[in-house]
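[1] Pasting the sequence and the predicted model now:
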Amino acid sequence: MYPWLEDALAQLASRAVQQTLHHGLLICGGPQTGKRALAQALSGVLLCQRPDGNGPCGACQGCQLFSAQSHPDAHTIESEKQIGVDAIRDAINKLSGTAQLSGNKVLTIVDADTMTESAANALLKTLEEPTSKTYLLLLCSAPQRLPATILSRCERFTVTLPSSEQALAFLAQQGVSCDAATLRFFNDSPLAVLAADRDKQRFPADLFNDLRQLQARQLSAMAVAESWQEDAERMVHWIQRMVVDGLNTSASDETLLTFYRQCTQAIERIRQSGTNKGLLLQGLLIALAEGPLHALLKEDNLAG
C-alpha cells in the first residue's frame, strides 16, 4: 500500500473486521491519487477468511484466490467510456446469490461517475437493499456527476494526495529522481510521475529544453510541434501551468491572460477528432515565442 494511504486502509480494514463498514462506500479522489489501490487492498480484507486488525491473513483460500485474481466473489466493473446498464445488471445478478466461499461479496465499480442514468438507477435497488455480506466500492473522481439518490445511499471516503515531502520520499524509494517543481507539473501526484518515468514519457525538463531552444531559434516552431504531436494535450497543459504561475505574480498581464485563453481553446480543439495537432501546436508556439515566452522562462525555476 502507498505510504500516504496506510492510515486510511488501517481505518477501513478495522471497520471491515468489526463489521461496521458501510455496505456502499464511495471512494473519492482526483486522478492518480491511489484510490483504486486502496479499494483493492480493502477488497482483500473483506474477502479474507481470517482477517484481523492488521489486514488479510495472506494464507487462507480466499487470500490465495484474491492474490491470483480468481476469487469467485470479487467482481469489478470498468469501461473506457461510460458504464452501461447491462454491465451493472450482470454484476447485480452475480451478487444476488450466496457467496461461493460463504464469506463476503465485493463489487468494485471503477469510475462510477461515468455510469449512465439507467445504470445508476439499476444499481440503486442494490444500494437500498443489499444482499447479505455484500459490499459495493464505488470509485470516482467527480462525485457531483453521480445522482443524489446514489450519493445519499453511500458513505463517502476521500483519498487525498500526499504532502510534497511524502511524495518525493516515495519517488526516491522507487528510484525516480524528482523535485518539488517537477512534481507540481504532475498535479502533485507521485503516481503520475512514476507512470511517466515507467512509460518513458516527457518530463517538464523536456518542455523547458524545447522552449529554450525555440527562444534561441535553435529549433523552429514546426520542429517542436512535430515532436509534441503524440503528447499534445499534456504539453499544452504544462504551458498553461507556466502561464498560471506567471499570472500569480502579475495577475493583470493582458498578454498572459490572452495566451491562457489560447491554451484553453487549443486543448478543446486537440480533444476533437480530425484536428491537425501539428498545425495547431505550431500556431500556439509561434504566438508563445512572439509573446510571453521570454518572461515565462525567466520566471520559472525549472527554466534554469
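    Noted; the coordinates are in hand. Residues are numbered from 1 along each chain as shown.

[2] Every contact and neighbour count from this point should use C-alpha atoms.
    Fine.

[3] which other helices and strands contact the strand ranked longest in the chain?
    Determined from DSSP state E, the single longest strand within the chain is strand 134-140. Helices and strands touching strand 134-140, by 3 or more Cα pairs under 8 Å, 6 or more residues apart in numbering; DSSP states H and E, are strand 24-28, helix 35-47, strand 105-109.

[4] how close does the nearest residue in space to residue 193 that is not next to it in sequence sit to residue 281?
    Counting by Cα to Cα, 6 or more residues apart in numbering, residue 186 is the residue found nearest to residue 193 once chain neighbours are left out, at 6.4 Å. Between residue 186 and residue 281 the computed distance is 21 Å (Cα to Cα, to the nearest Å).

[5] do the same with residue 239
    Plainly put, residue 239 is 11 Å away from residue 281 if you go by Cα to Cα.

[6] Please apply the same query to residue 230.
    11 Å.

[7] which of those two has more neighbours?
    Each of residue 230 and residue 281 has its neighbours counted (other Cα atoms under 10 Å); residue 281 has more, 25 against 12.

[8] Now render the helices and strands packed on strand 134-140 as CSV, adding distance to residue 178 and mean neighbour count.
    Converted to CSV, the helices and strands packed on strand 134-140 look like this (distance: least, Cα to Cα, whole Å; neighbours: other Cα atoms under 10 Å):
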stretch, distance to residue 178, mean neighbour count
strand 24-28, 26, 23
helix 35-47, 22, 23
strand 105-109, 33, 24
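
[9] Please identify which helix or strand holds residue 88.
    Using DSSP states H and E, residue 88 sits within helix 85-96.

[10] Please enumerate residues in contact with that helix?
    75, 77, 105, 107, 115-116, 118-120, 122-123, 126, 131, 134 (Cα atoms under 8 Å, 6 or more residues apart in numbering).

[11] please redo it, this time with the cut-off set to 7 Å
    For helix 85-96, contacts defined as Cα atoms under 7 Å, 6 or more residues apart in numbering pick out 77, 105, 118, 119, 122, 123, 131.

[12] Narrow these to those in helices?
    Assigned to helices by DSSP state H, the following of the contacts of helix 85-96 qualify: 118, 119, 122, 123.

[13] Derive a ChimeraX selection command for the buried subset of the residues you listed.
    Here the buried members of these are turned into a ChimeraX selection, burial being counted by 16 or more other Cα atoms under 10 Å:
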select :119,122,123
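
[14] try it against this one:
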Amino acid sequence: MTEFSPWQQRAYDHAVAALDGGRMGHGLLICGPAGLGKRAVAERLALHVLSGGDAAHAQRSAALMAAGTHPDLHVVSFGLTKDGSKLRTEIVIDQIRDLSGKLALTPQYGAAQVALIDPADAINRSACNALLKTLEEPAPGRYLWLLSAQPARLPATIRSRCQRLEFRLPPRAEALAWLQEAQGHAPAAAQEALDAARGHPGLADEWLREDGLVLRKQIASDLDKLARGQLGVVETAQKWANDERADARLRHAADLALAQASAAGLTDTARLTKLAAWFDAANRTRDLLRTTVRGDLAVAELLLLWTRQMGEPRPTRAARG
C-alpha cells in the first residue's frame, strides 16, 4: 500500500476518527487544490469503510478495489460520449441516476456502499438536481463522497448537505522534506520546482519527474514572444496542440497567467482582470481538447486572445516619425 504524504495522513486520520466516532454523515465533500492526493485518501477511506475493521475482509476488498471490481464501491467520472470517440467534459444525469439505482441495492459485502464522484464540479445542472435527491434521502450505510478542486462550482444546495474534508498546501519545510526525502529529488531542484509551483508539492514533484520545469519555461517564453509580436499564433497553436503534452502546456499557460495576476495585484486592476479572464479561457480550452473540436483551432483562438489582451501596443505613426 502506497505510503501517504504527511498532509494526506493528517486528512486520513481526521476522517477515520470522524467515521469511527459516528461524527461523519453520508455526504462528504473532499476538496482542495488538484495534485495533493485527495483521490488516494478517498480510496483508502473507502477501504476502511468497506472492510468494516476485519483484516481478512480488508485484504479481499483491497484486491477487488485494485482490480476495479469491488461491487460496493462506485466511481463516477467522465464517461465516453455516445459514439465512444471522446471523453465527456461533464458528468451527466444518466450517470447519477445509474449511481442512485446502485446505492438503492443491498450491499454485496458487509453493510456499506461507497460512491466517489470525481471531479464533482463537473456535474451538470440536471445531474446536480438528481444528485441532490440522493443526498436528501440517504439509505443507511451509504456514503456519497464528492471530490473537487473547485468546490465553488458546485451549487450551494449540494455543498450545504455535505461535510467537508479540506486539503491545504503544507508548510514549505514539510513540502521540501517530502520532495527530497520521500521522492528523492535533489535539494536545489526541489526548491526551484516548489517555488515555481508556488508551494504545491504535488505539482513540483510532477514537474521534476516529467521535465515540467523545462516545458514551463518554454511556455513562458512563447507567451512573452506572442505578446511582443515575435511569434505567430497559428504556428504556436500547432506546436502546443499536436502532441501528447497539449494539456500540460495549457495547464502551465493558465498557471503562468495566474502567477502574473498575483504579481499585478491591486496596482494594475485592468491587467489583473485580463489575466483572470484569460486564465478561465485557458482552462475552458483544456476541456475542449477532450471533445471533437480541433485542438489547434481551439488553442489558436486562445492564443489570439492572449495577443489582443496582453500584446504590447504598437507605436503610432507620429511616434515612429
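    Sure, I can see it. Here the structure is a predicted model, which means the values were calculated and not measured.

[15] hmm, back to that, and the ones in helices among the contacts of helix 85-96 of structure 1 as CSV, adding distance to residue 36 of structure 1?
    Converted to CSV, these look like this (distance: Cα to Cα, whole Å):
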residue, distance to residue 36 of structure 1
118, 24
119, 21
122, 23
123, 20
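
[16] between the ones in helices among the contacts of helix 85-96 of structure 1, which is closest to residue 57 of structure 1?
    Lowest distance from residue 57 of structure 1 to those (Cα to Cα) belongs to residue 123, with 31.3 Å.

[17] so what corresponds to the closest one in structure 2?
    With TM-score structural alignment as the criterion, residue 123 of structure 1 lines up with residue 131 in structure 2.

[18] How about residue 83 of structure 1?
    In structure 2, residue 83 of structure 1 lands on residue 91 (TM-score structural alignment).

[19] Now for the closest residue in space to that match that isn't next to it in sequence: which residues touch it?
    Nearest residue to residue 91 of structure 2, sequence neighbours excluded (Cα to Cα, 6+ apart): residue 123, at 4.4 Å. Residue 123 of structure 2 sits next to 90, 91, 92 when contact means Cα under 7 Å, 6+ apart.

[20] Determine how far stretch 231-239 of structure 1 lies from the middle of the whole chain.
    17 Å (Cα atoms, centre = their mean, to the nearest Å).

[21] what's the counterpart of residue 41 of structure 2 in structure 1?
    Matched across to structure 1, residue 41 of structure 2 falls on residue 38, judged by TM-score structural alignment.

[22] I'd like the distance between the closest residue in space to its match that isn't next to it in sequence and residue 56 of structure 1.
    Spatial nearest neighbour of residue 38 of structure 1, excluding adjacent residues (Cα to Cα, 6+ apart): residue 9 at 6.5 Å. With distances taken as Cα to Cα, residue 9 of structure 1 is found 11 Å from residue 56 of structure 1.

[23] hang on, residue 261 of structure 2 is in a helix, isn't it?
    Yes: judged by DSSP: H, G, I helix; E, B strand; the rest coil, residue 261 of structure 2 forms part of a helix.

[24] Tell me how many other residues crowd it.
    Counted with other Cα under 10 Å, residue 261 of structure 2 comes out at 20.

[25] Isn't it up against residue 270?
    No: between residue 261 of structure 2 and residue 270 there is no contact under Cα atoms under 7 Å: 10.2 Å.

[26] What's the separation between residue 74 of structure 2 and residue 187 of structure 2?
    Using Cα to Cα, we find residue 74 of structure 2 at a distance of 41 Å from residue 187 of structure 2.

[27] meant to ask about residue 247 of structure 2, not that
    From residue 247 of structure 2 across to residue 187 of structure 2, the span is 28 Å (Cα to Cα).

[28] just residue 32 of structure 2 next, same as before
    Look at residue 32 of structure 2 and residue 187 of structure 2: by Cα to Cα, they are 26 Å apart.

[29] Repeat that for residue 284 of structure 2.
    Separation of residue 284 of structure 2 from residue 187 of structure 2 (Cα to Cα) stands at 35 Å.

[30] what does residue 212 of structure 2 give?
    17 Å.

[31] Give me the more crowded residue out of these two.
    Between residue 212 of structure 2 and residue 187, counted using other Cα under 10 Å, the more crowded position is residue 212 (19 against 14).

[32] separation between the more buried one and residue 256 of structure 2?
    Distance from residue 212 of structure 2 to residue 256 of structure 2, counting by Cα to Cα: 13 Å.

[33] Residue 14 of structure 2 now?
    For residue 14 of structure 2 relative to residue 256 of structure 2 (Cα to Cα), the value is 34 Å.

[34] Output the residue interval of structure 2 matched by stretch 2-9 of structure 1.
    Under the criterion TM-score structural alignment, stretch 2-9 of structure 1 matches residues 5-12.

[35] Show me the helices in the stretch 51-200 of structure 2, by range?
    55-67, 93-103, 125-136, 156-159, 172-177, 187-196 (DSSP state H, counting those that start in this stretch).

[36] For the last one, buried residues please.
    Read it as helix 187-196 of structure 2. Quick answer for helix 187-196 of structure 2 (16+ other Cα under 10 Å): 189, 190, 191, 193, 194, 196.
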